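J.: got a predicted structure plus its sequence, pasted below:
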Amino acid sequence: MSDDVAGILKDAEAKMTKSVEVTKEDFSAIRTGRANAAMFQGIEVEYYGAPTPLNQLASLQFPEARTVIVTPYDKTAMPAVESALRESDLGVNPTNNGDNLRVVLPALTEERRKEYVKLAKNKAEDGKVAVRGTRGNAKKAIEKLVKDKEIGEDEGTRAEKELEVLTKKYIELVDVALSAKETELATV
């Protein structure tokens, strides 16, 4: 196999790996029965007129499965942090005790679990689309090598078959991650 084809396949595999990692990160932000730091990643707090990620303004502690203690580094930011948490899509109402905020995540209803499974499926499909997009770009690059007579048609066909094997592997990895997330969401 020529260096060009090997490079194209290696690059495609790296991009497919990244697509699967991004999909898994997206899954971690979907709430399950347990509290985790990834759930709070998308929350931004208006701090001195600039939207600032919550994890840069406060520490998060998880003393119990559904309880989070949010301690702002700057006590003057407490009202802004409290407001951002209340307005987030987590559906929480933080309790302010002066030093920190106690956030108790409500138990997930069956309806909410189904919504989260649907969201996970959408994120999985986005991941698969990204993998397929990488496959399309790599296939075009291989076809260009064949067209420009840099490699033979047989080598081009072999490379495309190898690309299909890679694509199938990474789509299965997305499906495995989705299955794990669905199981996690179904667990009460």
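T.: That came in fine, so what should we check first? Residues are numbered from 1 along each chain as shown.
J.: okay, CA-based contacts and neighbour counts for the rest of this
T.: Fine.
J.: for the residue lying farthest from the centre of the chain, helix, strand, or coil?
T.: Distance from the centre of the chain peaks at residue 149, with 40.3 Å (Cα atoms, centre = their mean). Secondary structure, DSSP: H, G, I helix; E, B strand; the rest coil: residue 149 is coil.
J.: put this beside the first:
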Amino acid sequence: MDKKIYKETEERMKKVLGNLKSELAAIRAGRASTALLEKVFVDYYGVPTPVNQVATVSVPEPRMILIQPWDVKMLSAIEKAILKSDLGLTPTSDGKVIRLILPELTSERRKELVKMAKKKAEDAKVLVRNIRRDANELVKKMEKNGEISEDDSKRSQEEIQKLTDNYIEEIDKAFTNKEKEIMEV
């Protein structure tokens, strides 16, 4: 098999898995995590900047995130950015730091979060399958053009399928772990 096609296919699948993991990390699962703020951008002198690049973000307690801006003037901008985000959290400030208290999750909310995580996992699987299809089409094109034999084509498609199966399995594992984390009381 053309090593270049295999490598590109694996790289693309790896990116899909990485994106899924970061999206799952951003789903709130009962306990506080600094990953919740990864998609929150604050206006830093006209440039949208992630909160963790303008402040120290820590988790001092299981249900609290503490944000300490490096520049006190950024306090209100960070608060506004959190309020505008889809986190559904209300920041409290004492003039020096911002505290985000995560409420206990209700069982309905937990089920919604699991559904959301499942949808993200399914979307990732679709992307992996599309990558497989693209790679198989390249291999078939190479066979048609006489660049590789029919046996090499079949072997290549089997390797691509194995790679796909591995990444689908990884996606399932990532979802299962997130589901356990969400449903943990």
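T.: The structure has been received and is ready for your questions. Note that the coordinates shown come from a computational prediction; the quantities given were computed from them, not determined experimentally.
J.: quick check: TM-score for this pair?
T.: Here the superposed chains carry a TM-score of 0.93, computed using TM-score structural alignment, normalised by the length of structure 2; 185 aligned residues with a Cα RMSD of 1.4 Å.
J.: please work out which residues of structure 1 line up with stretch 177-184 of structure 2.
T.: Under TM-score structural alignment, the counterpart of stretch 177-184 of structure 2 in structure 1 spans residues 180-187.
J.: the strands in structure 2, which residues?
T.: 41-44, 47-50, 55-61, 64-69, 91-93, 98-101 (DSSP state E).
J.: mind putting these into JSON lines with distance to residue 17 of structure 2?
T.: Putting these into JSON lines (distance: least, Cα to Cα, whole Å) gives the following:
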{"stretch": "strand 41-44", "distance to residue 17 of structure 2": "23"}
{"stretch": "strand 47-50", "distance to residue 17 of structure 2": "22"}
{"stretch": "strand 55-61", "distance to residue 17 of structure 2": "25"}
{"stretch": "strand 64-69", "distance to residue 17 of structure 2": "27"}
{"stretch": "strand 91-93", "distance to residue 17 of structure 2": "32"}
{"stretch": "strand 98-101", "distance to residue 17 of structure 2": "29"}
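J.: just tell me which of those strands ends up closest to residue 6 of structure 2.
T.: Residue 6 of structure 2 lies closest to strand 47-50 among the strands of structure 2, at 34.4 Å (Cα to Cα).
J.: average offset of that closest one relative to structure 1?
T.: Once fitted to structure 1, strand 47-50 of structure 2 is off its aligned match by 2.6 Å on average (mean Cα distance after the TM-score superposition for structure 1).
J.: which strands and helices lie in contact with that strand?
T.: On a contact count with 3 or more Cα pairs under 8 Å, 6 or more residues apart in numbering; DSSP states H and E, strand 47-50 of structure 2 meets strand 41-44.
J.: the strand it packs on: which residues count as buried?
T.: 41-43 (16 or more other Cα atoms under 10 Å).
J.: stretch 68-81 of structure 2 too?
T.: Quick answer for stretch 68-81 of structure 2 (16+ other Cα under 10 Å): 68-69, 74-75, 77-79, 81.
J.: and it, which stretch of structure 1?
T.: The aligned range for stretch 68-81 of structure 2 is 71-84, by TM-score structural alignment.
J.: distance of the residue nearest to residue 183 of structure 2 when sequence neighbours are not counted relative to residue 180 of structure 2?
T.: Nearest residue to residue 183 of structure 2, sequence neighbours excluded (Cα to Cα, 6 or more residues apart in numbering): residue 110, at 6.3 Å. Using Cα to Cα, to the nearest Å, residue 110 of structure 2 is found at 10 Å from residue 180 of structure 2.
J.: same thing with residue 160 of structure 2?
T.: To residue 180 of structure 2, residue 160 of structure 2 is 30 Å away according to Cα to Cα.
J.: and for residue 120 of structure 2?
T.: The gap separating residue 120 of structure 2 from residue 180 of structure 2 is 16 Å, by Cα to Cα.
J.: the two: which has the busier surroundings?
T.: Set residue 120 of structure 2 next to residue 180 and count neighbours by other Cα atoms under 10 Å: residue 120 wins out with 19 against 12.
J.: grab the nearest non-local neighbour of that one.
T.: residue 20 (6.8 Å).
J.: the aligned residue in structure 1 for that neighbour - how many residues pack around it?
T.: When structure 1 is aligned by TM-score structural alignment, the residue opposite residue 20 of structure 2 is residue 23. A count of nearby residues for residue 23 of structure 1, using other Cα under 10 Å, gives 22.
J.: please consider this matter closed, and thank you.
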